[in-house]
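Asker: could you look at this predicted model? Sequence included:
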Amino acid sequence: MTRASATLALVVTALLWSVGGVFIKSVEWNPLAIAGTRSGIAALFMLAVLGRPRIRPSWPLLGAALSTSLTLLLFVCATRLTTAANAVVLQYLAPLWVAILAPRFLGEPTRGRDWLCLALALAGMTLFFWGDISPDGKLGIILALASSLTFAGIPLFLRKLGDQGGQTEAVLLGNALLALGCLPFCFQGPWPDLKGVGALLTLGVVQTGLAYYLYTRAIRHVRALPAMIIPVIEPILNPVWVFLFLGEAPSATALAGMAVVLGAATVQGLLAVKDRGR
């Protein structure tokens, strides 16, 4: 995979991640049951794609697996305990942690142009969700902040695996761990109907399984920071799908924020293609 195709894979990953909101709303079930079932289906999908995965235990692999599990779990809990806007904006502080940690953890420099793209992305994200950000739900805010750290851990640990491989296996393991941890919640309350089952299959196979498979393929060919900044378009695409399917139009402020985020992600993507300092 070239850097150009890896950058494109990150864009497609963000597109796949972004449909989560629409499909999650289609499932009438315990949120932890949804998270666990989605991850279980995703793990089975990746297992089918890999055939016979070779999981070689190492601390970067375990770090990536735990980061994946905790990110998926913390975000669901944060969304339940504070506003969705709070959860999204705070989770996407992850690129900031990557920018700070990557030079020491991976030896990947954070350049001036990276800081500029990062500042634009965070500013655009804040502008996009400005009207929905709230101080309500302190515990949810704390969990969302925690999820930003675990989210940052995914590209950092996956990059740390380097040429020894195992990136997809690490994410498979993380999803499997979450599925096992959430299994008891699947037996609380009524099970979802056929529409919900279809949504869960889409969430598991497409929004999580295929998306993370592409992400783990791409991460070997781009630095950790671009692998965080380019997918930052994911949360601003959620309202686009809501508009297309439900007719809820975003505000002018949200559209301005969307333009800034898209611009920052585009610039970072172009720089990633030309980047020589892997």
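Answerer: Sure, I can see it.
Asker: please count neighbours and contacts with C-alpha atoms only from this point.
Answerer: Noted.
Asker: tally of neighbours for the closest residue to Ala264 other than its chain neighbours?
Answerer: Excluding its sequence neighbours, the residue lying closest to Ala264 (Cα to Cα, 6 or more residues apart in numbering) is Cys117, at 5.0 Å. Per other Cα atoms under 10 Å, the neighbour tally for Cys117 reads 22.
Asker: what segments of the stretch 101-250 of the chain are helices?
Answerer: 112-128, 138-161, 167-182, 194-202, 211-218, 226-229, 234-246 (DSSP state H, counting those that start in this stretch).
Asker: try this one side by side with the last:
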Amino acid sequence: MAFLSGNRNLLGIASLCAGILIISTQDAIIKAVSGDYAVTQAVATRSIVALPILLFFVHLNGGIRQLFSPRYWVLIFRGVILLIAYTSYYLAFPALPLAEAIVLFFTAPFLVTFLAAPILGERVELKAIIALFVGFAGVLVILKPGFGFFEPAALFSLLAAITYALAMLFARKLGVTEPASVMAFYQNWVYLVGAGLMALVFHLGGITTSDHPSLAFLVRPWSWPDPLSFAMMAACGAIAAIAMVLITQAYRLADASLVTVFEYTGMIWAPLWGFLFFAEVPAATTLLGMLLILVAGLIVLVRPSRRVEAT
């Protein structure tokens, strides 16, 4: 049993790291289109593209009939929580530097670890708590949050962190009976419907402009995108579909308090994309922060072997 549990945790960690790597490319895309298009349009476009991909994953993972789950209302509720999480996360991008928007969102793993005990009844090891402190210290070293940290838009990132943490704990509970592909399909469907409804409400209410860049990104009317912008938003659909399944699968397989520290690997990719696409050279503090994140991961991953008693 210990061997099987260990394998599940390792598979969960690998799945999460892969999902975070894939989803990290989406942040730069969303920030690039945030000045010209509405967040609801970007979410709806990516959801439409992701829909057939997720249906294919459901088909491979047991068949379409699994979508008719008796726990559909819980799946929908989790989707609503994630819609709030990702919409809030994206709304911080126009008003904050990408790095400062990300640092607040990366309090989510910290929240998952401490909420896992009262909500899931998981035993949180001391080394996991230490690793989270080390990992979060690494995030702070990389980002060096300054006065911009108190920009009101930072509250969007904080809201995103709280709601994302809750959604991942839901994934852990739902994972007993629901495949990752089914959970990902439901959340994608909620994204599509929710984004369309928000856009319709703003349109009917005549709310189309705002002086604040985050709110402007939220209420801006939809417009026909140029080919490059459409391709970028559509690419987010494929990116999101694959990443959603991987991340959801991670929380199905592994203890939430264990796997969540590997969310910090997202901070490795942010400076890399900055260097490749925007010619940004990582500072010495960035390299130090990356080292701290690596140490945090190793603290959790390396465990003493335990003797399995015969039964």
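Answerer: Looks like it arrived, so ask away. These numbers come from a predicted model, not from an experiment.
Asker: got a TM-score for the two of them?
Answerer: TM-score for the superposed chains, counting by TM-score structural alignment, normalised by the length of structure 1: 0.86, backed by 273 aligned residues with a Cα RMSD of 2.8 Å.
Asker: of the helices of the stretch 101-250 of structure 1, which is nearest Ala6 of structure 1?
Answerer: helix 211-218 (4.4 Å; Cα to Cα).
Asker: what lines up with the residue nearest to Ala264 of structure 1 in structure 2?
Answerer: In structure 2, Cys117 of structure 1 lines up with Ala131, judged by TM-score structural alignment.
Asker: identify the residues contacting that match.
Answerer: The neighbours of Ala131 of structure 2, taking Cα atoms under 8 Å, 6 or more residues apart in numbering as the test, are Val261, Val295, Ala296, Gly297, Ile299, Val300.
Asker: that one and Ala44 of structure 2, how far apart?
Answerer: Using Cα to Cα, to the nearest Å, Ala131 of structure 2 is found at 37 Å from Ala44 of structure 2.
Asker: sorry, back to before: and among the helices of the stretch 101-250 of structure 1, the most buried is which?
Answerer: Greatest average neighbour count among these goes to helix 226-229 (a mean of 28), per mean count of other Cα atoms under 10 Å.
Asker: what's it packed up against?
Answerer: Secondary structure elements in contact with helix 226-229 of structure 1, counted by 3 or more Cα pairs under 8 Å, 6 or more residues apart in numbering; DSSP states H and E, are helix 94-105, helix 112-128, helix 138-161, helix 252-274.
Asker: just the residues contacting it, thanks.
Answerer: Under Cα under 8 Å, 6+ apart, the answer for helix 226-229 of structure 1 is 10, 94-95, 98, 117-118, 121, 152, 155, 219, 264-265, 268-269, 272.
Asker: ok, back up a step: can you check which of the helices and strands packed on helix 226-229 of structure 1 gets nearest to Tyr213 of structure 1?
Answerer: helix 138-161 (12.2 Å).
Asker: got the angle for that closest one vs helix 167-182?
Answerer: 150 degrees (axes from the mean of the first three to the mean of the last three Cα atoms, to 10 degrees).
Asker: could you give the separation of helix 138-161 of structure 1 from the chain centroid?
Answerer: 10 Å (Cα atoms, centre = their mean, to the nearest Å).
Asker: next: stretch 6-18 of structure 1.
Answerer: 10 Å.
Asker: that one corresponds to what range in structure 2?
Answerer: Under TM-score structural alignment, the match for stretch 6-18 of structure 1 is residues 12-24.
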